[in-house]
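J.: Have a look at this fold, sequence not included:
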């Protein structure tokens, strides 16, 4: 596995691969890798000739400076995991490589970024779209791989690809969970032991909501109330939002269920001061 640290080096390598008719898979990450990331890398290795994995904690998608400072960074450990998983090139740039000058471009994803993460983290998806666009231009992938845990991010990137005519396929893989149901996340490293023991209740709340949605007896409003009450029973959890949304548009579901539709149950909560997100999808009969 080769480690590339400059944008120019990645562009040069990409050009060689393209000239040799090799298919390129890209797995963008912010590092502190876990099994969810490695699933994406292994899938990319199976479906492409070469695989680029980027490890870059992107400052423009953080609205909270302390959250950016505390985000786990373990590049040496990440590199040890990536080679056996099938990574061809690890792109490990400094901030100056990705942002040689301050970016002034602004993306607007319309209703998609006015809800959930977009509502609670203003500017977040502008930062995501900026860095992902840069990675697409630098690595020129045929396929790019993302995890469903970041459901709204996947939807935003899908729109980005369509609107800017990027010639690549977006591949989304299901969320990988710990044995107790907690969605794997780099932020889990920041949980104290007592908070780690509480964190699986987020998935338990989603599972409760999903069972009620599947029955289609309770109204969306009743499901909302049931999930919020479940989480309110644990003082260690501070719910930021729970949303029932259309699985395609991610717009709120109000009043009634639509047979045959996909319902996304999404939440964000603080556990011990660490912000965690999760979601599950339910297809209605």
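T.: Looks like it came in fine. As the structure is a computational prediction, the values presented were derived from the model and not from experiment.

J.: Only C-alpha atoms from now on, for both contacts and neighbour counts.
T.: OK.

J.: Would you map the helices across the stretch 51-200 of the chain?
T.: Ranges of helices within the stretch 51-200 of the chain are 65-70, 75-85, 95-98, 116-120, 124-139, 151-163, 193-198, based on DSSP state H, counting those that start in this stretch.

J.: want to compare, so here's the second one:
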């Protein structure tokens, strides 16, 4: 596996691969890799494609009271996992390489960034879209792969690419879960054993809400009430949001008539977890 922390060295590497006629596939990450990341890598390993993974903990997407300094890091462990997975190249720039000067240029995706995680983490998605746009300009991939655990982020990146006419195919990859149903996340390491057990309520409440919809419940407010009630009474988790949104554009939903996103953000201790489920709507009998 080739490895560099320098933009110009990566660009030279990519130019050589393109001369050989290879497509460029790209998986951007913040490191501390788990099976969720490895599923992205597996999807991105395609015939005649040169696969680049980036590891960069992006300070622009962390608020002043958020966990930038606590975000788990273990580069050498990640390198071993990437080598075992057969990745072609790793790009792991420093903050100084990515942001040599104070940033005054930003990329924002309006509307989609103002709800759910964007409502309680102002500036978060501006940081995400800015760094992803920078990475796209550096790597110039043909395809980029994003996990659907961060469903709002996936839609925002997809919209940014569409609006800015970037010649990149955004490929969504389904959520990977632990055996107990907990969605894979680098932040899971911060959970105590008790909090970890309580956090199972996220996937359980999503499954119960899906069943409620599939058996005829069409009120989005009632589904949200069910989600909140179950999480509150069975876990004491602190709910940031528990909402039903249109799965295509995250617009508000009153009556469920088409596919919806059930979206959760809940804090267990000091650890904020997100989870979601896209529910297809069956006709009422």
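T.: Ah, there it is. Since the model is a prediction, treat every value here as computed from it, not as a measurement.

J.: Superposing both, give me the TM-score.
T.: Superposed pair, TM-score by TM-score structural alignment, normalised by the length of the first structure: 0.95. Supporting alignment: 282 aligned residues with a C-alpha RMSD of 1.3 Å.

J.: what about residue 14 of the first structure, how many residues close to it?
T.: Residues contacting residue 14 of the first structure under the criterion other C-alpha atoms under 10 Å number 22.

J.: Please list all residues in contact with the residue nearest the centre of the first structure.
T.: For the first structure, residue 150 is the residue whose C-alpha lies nearest the centre (C-alpha atoms, centre = their mean; 3.1 Å). Residues counted as contacts of residue 150 of the first structure (C-alpha atoms under 8 Å, 6 or more residues apart in numbering) are 277-278.

J.: Compute the distance between it and residue 279 of the first structure, please.
T.: Distance of residue 150 of the first structure to residue 279 of the first structure, given as C-alpha to C-alpha, to the nearest Å: 8 Å.

J.: In stretch 210-223 of the second structure, which residues are buried?
T.: Buried residues in stretch 210-223 of the second structure, counted by 16 or more other C-alpha atoms under 10 Å: 210, 213-214, 217-220, 222-223.

J.: Could you tell me how many residues sit around the closest residue to residue 32 of the second structure other than its chain neighbours?
T.: Once flanking residues are discounted, residue 32 of the second structure sits nearest to residue 73: 5.4 Å by C-alpha to C-alpha, 6 or more residues apart in numbering. A total of 17 residues lie near residue 73 of the second structure under the criterion other C-alpha under 10 Å.

J.: Repeat that for residue 203 of the first structure.
T.: Residue 203 of the first structure: 20 surrounding residues under other C-alpha under 10 Å.

J.: Helix or strand for it, just tell me which one.
T.: Assigned by DSSP states H and E, residue 203 of the first structure belongs to helix 201-215.

J.: check the fit of that helix onto the second structure and give the mean distance.
T.: Once superposed with the second structure, the aligned residues differ from helix 201-215 of the first structure by a mean of 1.3 Å; criterion: mean C-alpha distance after the TM-score superposition for the first structure.

J.: Contacts for that helix, please.
T.: Contacts of helix 201-215 of the first structure (C-alpha under 8 Å, 6+ apart): 181-183, 218, 220, 223-224, 226-227, 230-231, 265-266, 269, 278-285.

J.: Mind checking which of the residues you listed are in helices?
T.: If you go by DSSP state H, the contacts of helix 201-215 of the first structure have 220, 223-224, 226-227, 230-231 in helices.

J.: Would you format the buried residues of stretch 210-223 of the second structure as JSON lines with distance to residue 159 of the second structure included?
T.: Formatted as JSON lines, these follow (distance: C-alpha to C-alpha, whole Å):
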{"residue": "210", "distance to residue 159 of the second structure": "27"}
{"residue": "213", "distance to residue 159 of the second structure": "28"}
{"residue": "214", "distance to residue 159 of the second structure": "29"}
{"residue": "217", "distance to residue 159 of the second structure": "31"}
{"residue": "218", "distance to residue 159 of the second structure": "28"}
{"residue": "219", "distance to residue 159 of the second structure": "28"}
{"residue": "220", "distance to residue 159 of the second structure": "25"}
{"residue": "222", "distance to residue 159 of the second structure": "30"}
{"residue": "223", "distance to residue 159 of the second structure": "27"}
